[in-house]
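**Student:** My questions are about this predicted structure, shown below with the sequence.
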Amino acid sequence: MAIVRPFKAYRPQLDLVEKVAALPYDVMDSEEAREMVKGKPYSFLHVDKAEVDLPKGIDVHDKQVYLKARENLQKMISDKVYIQDKEPCMYIYRQIMDGRSQTGIVACASIDDYIKDTIKKHELTRADKELDRFNHVDYTNCNTGPIFLTYRHKDEIDDIVKNWTETKSPLYDYKSEDGVSQIIWVINEESIINKLSDIFAKTDYLYIADGHHRSASAVKVGLKRRKDKLSYTGDEEFNYFLSVIFPDNELYVMDYNRVVADLFGNSFDEFMNKVSEKFHITTFDGIGQFKPEVQRTYGMFLEGKWYKLEAKEGTFNLKDPVERLDVSILQKNLLDPILGIDDPTTNSRIDFVGGIRGLGELERRVRCGMKVAFSMCPTTMDDLIDIANAGKTMPPKSTWFEPKLQSGIFVHEL
């Protein structure tokens, strides 16, 4: 049983939404954010990465950053950049990229569902990143970026969404700077809101697709508020966090590829011989780059050529949802034993390239100093859900979702 409920969103004035909405805080660094906000006084990055309004070199975890985020958000509210809906609503959020759409429900999910594992996870979180978002939520008293949740799609929800979007005018309809259409409808009819809540209440689980650190920090803020308010009822807004909930069959996971700086002391022949013990190797004679379309198959760009790698029997375990992942097979049989990448999260010799940048980026990275690149099949939504259901965690850099949810369209006050 998943609790999904409406909320009184703070949202931008109609004529300002394009100027306010921004990419999520964790897809750029501080210097990139400083460039992105130039000439954009309404950009939500002034809240999500408030160091852009403080001297260069400031520690992004400094208390002044969180105080500035609070100040900037409150100014946007007092200046009427944001308005607040008078009654709790749900919203429909549709994104269209390259002709493909995904449509989710914007609502609040329960911190208790997170604690009870009704909201399932598939990644470990880092304490420093959790603390950063904890402070951001605590100081601003708001969830400023939605958690990207998913569920096994239900025809009942599809029908409600279809009927609403075909018969109602959207609240917002614009294209973001990356060319993605962002379309939002407000659901302000209590009967429809209740129907959606009832359907989700019959849903066994929700799954975090993206936003593990934001959700973990939102839960910790909620628990802190409970401790500070011993007479809490459970109905306070701090018991819930901002989410966009998408059906699993509409989500698009892109490949998340790897580049490595050197061959770990191996000559070309030594490296190829070692790889051939675990993978069948053939030279790719096609045009362009080799993009794998079958699981347990990889592209490898080395010495100006593309090769096709196929994992041999015995290199994977189909019964284990983690070990059967392509990222696990590559890590266990090649990156670690042959290239010495024992921990891809800390080893500086490996880097990761999201599929949105194309395989040409792998070639460019190799020609600019890296030694070898690997193209991969995307992890599937079934993989993600199977791993979460098994209570296991995915290897690092397993999923790359596109398009990214914009921040600043909705703010949930605690």
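**Tutor:** Perfect, I can see it now. Numbers count the residues shown, from 1 in each chain.

**Student:** from here on, contacts and neighbour counts on C-alpha atoms
**Tutor:** Noted.

**Student:** in the stretch 301-414 of the chain, which spans are strands?
**Tutor:** Ranges of strands in the stretch 301-414 of the chain, per DSSP state E, counting those that start in this stretch, are 305-311, 350-354, 372-375, 400-401, 412-413.

**Student:** which one in the chain is furthest away from the centre?
**Tutor:** What lies farthest from the middle of the chain is residue 269; by C-alpha atoms, centre = their mean that is 39.2 Å.

**Student:** so that residue sits in a helix?
**Tutor:** Yes: judged by DSSP: H, G, I helix; E, B strand; the rest coil, residue 269 forms part of a helix.

**Student:** Next up, the contacts around residue 108.
**Tutor:** Residue 108 makes contacts with 4, 5, 6, 7, 240, 241, 242, 243, as judged by C-alpha atoms under 8 Å, 6 or more residues apart in numbering.

**Student:** Would you mind finding the most buried of the strands of the stretch 301-414 of the chain?
**Tutor:** strand 372-375 (a mean of 25; mean count of other C-alpha atoms under 10 Å).

**Student:** Report all helices and strands that that strand contacts.
**Tutor:** strand 256-260, strand 297-302, helix 360-367 (3 or more C-alpha pairs under 8 Å, 6 or more residues apart in numbering; DSSP states H and E).

**Student:** Can you add distance to residue 108 and mean neighbour count and give those back as TSV?
**Tutor:** Listed next are the helices and strands packed on strand 372-375 as TSV, based on distance: least, C-alpha to C-alpha, whole Å; neighbours: other C-alpha atoms under 10 Å:
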stretch	distance to residue 108	mean neighbour count
strand 256-260	30	23
strand 297-302	40	22
helix 360-367	38	17
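
**Student:** adding another structure so you can compare the two:
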Amino acid sequence: MAKVNPFRAVRSTRDKVALVTTRSYDIYKKKELNDILRLNPFSFLHILRPGFKFHKTVHGTKRFKMVHNRYNEFKENGIFQNDAKPTYYLHQKSFNGDVFWGIIGLASLEDYQNNIIKKHENTLSEREALFGNYLEVTGFNAEPVLITYPDNTFLTSLIEKYRTLRAEYEFTTNKNRTHLMWLIDQEDEVAQISEAFSNMPSLYIADGHHRTASSNFLYEKLKEGTDQKARELSEHFMAYFIPESSMRITSFYRFINDLNGLHKKEFLMALDENFRIQKLGKRYYQPSKMHHFSMYLDGEYYKLYLRKSNFSPETVLDHLDSQILFKLILEPILGIKNPSTDTNIHYLPETGNEMQLQQLVDSGEYKVGFGLFPISVKQLKTVADNGLTMPPKSSYVEPKLRSGLTIYELK
């Protein structure tokens, strides 16, 4: 059964939280990042890019140590404070009419190793080691893994109760995302939350496979060591637990640099073997069901419908549209053998701009683009339950939580 624990988070004071928390570091473009660092002394980005104050870029272990130093400075200056007792953090995020909510707590790496916390993506050992070393040197984790669970009546009742109460945090970002967070630290409710999770046979990683694997890397490194406190702290990792009904999954566009030496007509003829093709001209098309694909090529949209007569799935993975696209188009026609590393393919989430497929191909940056119907939560769980892994970028999951909202200390 799943073990989910409360913890004493380090977090911003109420008056500065909107200034402190950030989106994920790698999302920022260089100009926006530098503008924030120049104008906002409270931004968590100062911790993540510690060389800014010295007008110098640092790398590797030296950077990790400076991240640790900047973090300690935020604590010394009273920007960050420790909560007094173990707490669950009830968080709500809303934008564009969507409302997401979940509970921030600690997940167990024993549960991860025992497949109670299930995964659906492979990870790269180099990245596991890199971020695992980052966690060890910096001594904190500031970005939770997104984990989903089957809807639970008691846990749902908490959000209904706390929405009527004053939130500890309430702020809206410049991207028009509104965040609220309540602290649940009453012993009876804390115990009930822990019990609710303990009755769940499985939890599922929705986003953050590398973060989880990196925490596991550190756990394995420290568990035979002599530092008992570090060993015990490394047994857990911070996670944002959301009910399945509060999760939204969209797809990633696939953009291809070239047609593997094929002319347009040759490419379309190759597609015809496994797909019915309908040319739409300039009329925008978004797939409305499984096994339907959109394609933008040479100034025109196309519908691609999988020919069911040729469809012979052998595993649950073969039903995924990302796998179908790879097995029937990307690999055999476009010569893409490894969709994780091949430089001929690029991915962008299907969020915010429905014309993105057309615009990036018309610009000449790419030769062709593909759109997919999103996978379902059921598909995600089925793949994980069968011990399989999806092709890269099979799902883009919301919500995304702010970095630095709650911090789990590892020292």
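**Tutor:** Thanks, I have it. The shown structure was predicted, so the numbers you read here are calculated from the model rather than taken from an experiment.

**Student:** TM-score for the pair, please.
**Tutor:** Scored against TM-score structural alignment, normalised by the length of structure 2, the superposed chains reach a TM-score of 0.94; 409 aligned residues with a C-alpha RMSD of 2.0 Å.

**Student:** Mind checking which of the contacts of residue 108 of structure 1 are buried?
**Tutor:** Neighbour-count burial (16 or more other C-alpha atoms under 10 Å) is assigned, among the contacts of residue 108 of structure 1, to 4, 5, 6, 7, 240, 241, 242, 243.

**Student:** quick one: contacts for the first one?
**Tutor:** By that I understand residue 4 of structure 1. 107, 108, 109, 110, 197, 200, 201.

**Student:** ok so, going back, rebuild the strands of the stretch 301-414 of structure 1 as TSV, extending it with distance to residue 327 of structure 1.
**Tutor:** Output for these, formatted as TSV (distance: least, C-alpha to C-alpha, whole Å):
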stretch	distance to residue 327 of structure 1
strand 305-311	12
strand 350-354	12
strand 372-375	10
strand 400-401	13
strand 412-413	36
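
**Student:** ok, back up a step: including distance to residue 223 of structure 1, could the helices and strands packed on strand 372-375 of structure 1 go into CSV?
**Tutor:** As requested, these are exported to CSV (distance: least, C-alpha to C-alpha, whole Å):
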stretch, distance to residue 223 of structure 1
strand 256-260, 35
strand 297-302, 44
helix 360-367, 43
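
**Student:** Please tabulate the buried ones among the contacts of residue 108 of structure 1 in JSON lines, including the columns distance to residue 122 of structure 1.
**Tutor:** Converted to JSON lines, those look like this (distance: C-alpha to C-alpha, whole Å):
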{"residue": "4", "distance to residue 122 of structure 1": "20"}
{"residue": "5", "distance to residue 122 of structure 1": "24"}
{"residue": "6", "distance to residue 122 of structure 1": "26"}
{"residue": "7", "distance to residue 122 of structure 1": "27"}
{"residue": "240", "distance to residue 122 of structure 1": "20"}
{"residue": "241", "distance to residue 122 of structure 1": "19"}
{"residue": "242", "distance to residue 122 of structure 1": "19"}
{"residue": "243", "distance to residue 122 of structure 1": "17"}
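
**Student:** can I get those in JSON lines with distance to residue 369 of structure 1 and secondary structure?
**Tutor:** As requested, these are exported to JSON lines (distance: C-alpha to C-alpha, whole Å; DSSP: H, G, I helix; E, B strand; the rest coil):
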{"residue": "4", "distance to residue 369 of structure 1": "49", "secondary structure": "strand"}
{"residue": "5", "distance to residue 369 of structure 1": "51", "secondary structure": "strand"}
{"residue": "6", "distance to residue 369 of structure 1": "51", "secondary structure": "coil"}
{"residue": "7", "distance to residue 369 of structure 1": "50", "secondary structure": "strand"}
{"residue": "240", "distance to residue 369 of structure 1": "47", "secondary structure": "strand"}
{"residue": "241", "distance to residue 369 of structure 1": "43", "secondary structure": "strand"}
{"residue": "242", "distance to residue 369 of structure 1": "42", "secondary structure": "strand"}
{"residue": "243", "distance to residue 369 of structure 1": "41", "secondary structure": "strand"}
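
**Student:** which one among the residues you listed gets closest to residue 38 of structure 1?
**Tutor:** Residue 38 of structure 1 has its nearest neighbour among those in residue 242, at 28.0 Å by C-alpha to C-alpha.

**Student:** Aligned to the closest one, what sits in structure 2?
**Tutor:** Under the alignment (TM-score structural alignment), residue 242 of structure 1 maps onto residue 238 of structure 2.
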